[in-house]
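Enquirer: okay, predicted coordinates and the sequence, questions at the end:
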Amino acid sequence: MIVGVGIDVVEIVRFAESLERTPSLRTRLFTPAEARLQPQSLAARFAAKEAIAKALGAPAGLAWHDAEVVSAPSGRPHFELRGTVRSAAAALGAGTVHLSLSHDGGIASAFVVLEGRVPDDAL
């Protein structure tokens, strides 16, 4: 059962310019592991953080660092949720978070699907 869907797109050059203009933005938005990445990867991760917030219904008080995008050895991205984002996902009944990232043509994009458990009485 799908309990939330979110999508976001980010213009890579504009995002990179924002990071240059405001260096503290990098540490405010990203964990130390994420912050070491190249601008196109950061733009995609920012889009992912925005997309999960949308999938959760954009509740107030979400912390940027509580939705860390990590890559499996295969390269497949996924979230490590903690704190505020984990609590919001649990409140919706989201058991699985699906994430897809892309960057092409100067645009980074992310798509998030929150999947919940089907209640036993619905079967």
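Expert: Arrived safely, thanks for sending.

Enquirer: for the rest of this, base every contact and every neighbour count on C-alpha atoms.
Expert: Noted.

Enquirer: so which residues of the chain form strands?
Expert: Along the chain, the segments classed as strands by DSSP state E run 2-11, 67-71, 77-81, 94-104, 107-116.

Enquirer: make TSV out of those strands and add distance to E17 and mean neighbour count.
Expert: Formatted as TSV, these follow (distance: least, C-alpha to C-alpha, whole Å; neighbours: other C-alpha atoms under 10 Å):
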stretch	distance to E17	mean neighbour count
strand 2-11	10	19
strand 67-71	21	20
strand 77-81	24	18
strand 94-104	17	17
strand 107-116	14	22
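
Enquirer: out of those, which is closest to A44?
Expert: Closest approach to A44 among those (C-alpha to C-alpha): strand 107-116, 4.8 Å.

Enquirer: which stretch among the strands of the chain comes nearest A35?
Expert: The closest of these to A35 is strand 67-71. By C-alpha to C-alpha, the value is 10.6 Å.

Enquirer: OK, contacts around the closest residue in space to K54 that isn't next to it in sequence?
Expert: Nearest residue to K54, sequence neighbours excluded (C-alpha to C-alpha, 6 or more residues apart in numbering): G6, at 4.9 Å. G6 is in contact with E50, A51, I52, A53, K54, A55, L56, F111, V112, V113, counting by C-alpha atoms under 8 Å, 6 or more residues apart in numbering.

Enquirer: A further structure is provided below for comparison with the first:
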Amino acid sequence: MIIGTGVDIIEIDRIKKAVERTKSFMSKVYSENEMLLFREKGMRMESVAGNFAAKEAISKALGTGIRGFQLKDIEIVRNGIGKPEVNLYGRAKIIAELKGVKSIHVSISHSKTDAIAFAVLEG
């Protein structure tokens, strides 16, 4: 059963500017595993923006937006073939459990200027 869906699109330059302007942006938004992945990919801003969009899409699918938990509580990693996988922590995990979420599917894509993500929560 589908519990929720969410979509988000963001301008890659907006994320790039946030990274450049705010020293703490990366550590407030992304987990250590995500930052390691970004470093391995050469800090490509389309990847950073794609993960941001995925976090926003998941928060919308949860029905909360970014309320009651931190973006860092939603971790987007990749499996062996590059497919995005989601790990939830803290309050985001509690909210998902209370809503009966059993699995989260996310798709991320980008153009030269924008990153987009779509999330489906199943129970």
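Expert: All right, it came through fine. Since we're looking at a predicted model, the values are computed, not measured.

Enquirer: picking that back up, from the contacts of G6 of the first structure, which would you call buried?
Expert: Using 16 or more other C-alpha atoms under 10 Å as the burial test, the contacts of G6 of the first structure include E50, A51, I52, A53, K54, A55, L56, F111, V112, V113 as buried.

Enquirer: what lines up against the fifth one once you look at the second structure?
Expert: If I follow you right, that is K54 of the first structure. Aligned counterpart of K54 of the first structure in the second structure: K60 (TM-score structural alignment).

Enquirer: ok, longest helix in the second structure?
Expert: For the second structure, the helix that runs over the most residues, judged by DSSP state H, is helix 45-61.

Enquirer: helices and strands around it, which ones?
Expert: Counting contacts by 3 or more C-alpha pairs under 8 Å, 6 or more residues apart in numbering; DSSP states H and E, helix 45-61 of the second structure is packed against strand 2-11, helix 12-21, strand 74-78, strand 103-110, strand 114-122.

Enquirer: which outside residues touch it?
Expert: For helix 45-61 of the second structure, contacts defined as C-alpha under 8 Å, 6+ apart pick out 3-12, 15-16, 29, 38, 65-66, 71, 74-76, 106-110, 114-121.

Enquirer: how far off strand 2-11 does it point, in degrees?
Expert: Orientation check (axes from the mean of the first three to the mean of the last three C-alpha atoms, to 10 degrees): helix 45-61 of the second structure against strand 2-11 gives 140 degrees.

Enquirer: returning to that earlier point: how close does the match of K54 of the first structure get to R91 of the second structure?
Expert: For K60 of the second structure, the distance to R91 of the second structure equals 15 Å [C-alpha to C-alpha, to the nearest Å].

Enquirer: got it, and E75 of the second structure?
Expert: E75 of the second structure sits 13 Å away from R91 of the second structure, going by C-alpha to C-alpha.

Enquirer: now do G82 of the second structure
Expert: Relative to R91 of the second structure, and taking C-alpha to C-alpha, G82 of the second structure is found at 27 Å.

Enquirer: compare those two (neighbour count), which wins?
Expert: The neighbour comparison of G82 of the second structure against R91 (other C-alpha atoms under 10 Å) goes to R91, with 15 against 8.

Enquirer: trace that one over to the first structure, please.
Expert: For R91 of the second structure, the aligned position in the first structure is T84, judged by TM-score structural alignment.

Enquirer: residue contacts, that match?
Expert: T84 of the first structure neighbours (C-alpha under 8 Å, 6+ apart): G61, L62, A63, D66.

Enquirer: show me how to select, in ChimeraX, the buried members of those.
Expert: The buried residues among the contacts of T84 of the first structure can be selected in ChimeraX (16+ other C-alpha under 10 Å) with this line:
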select :62,66
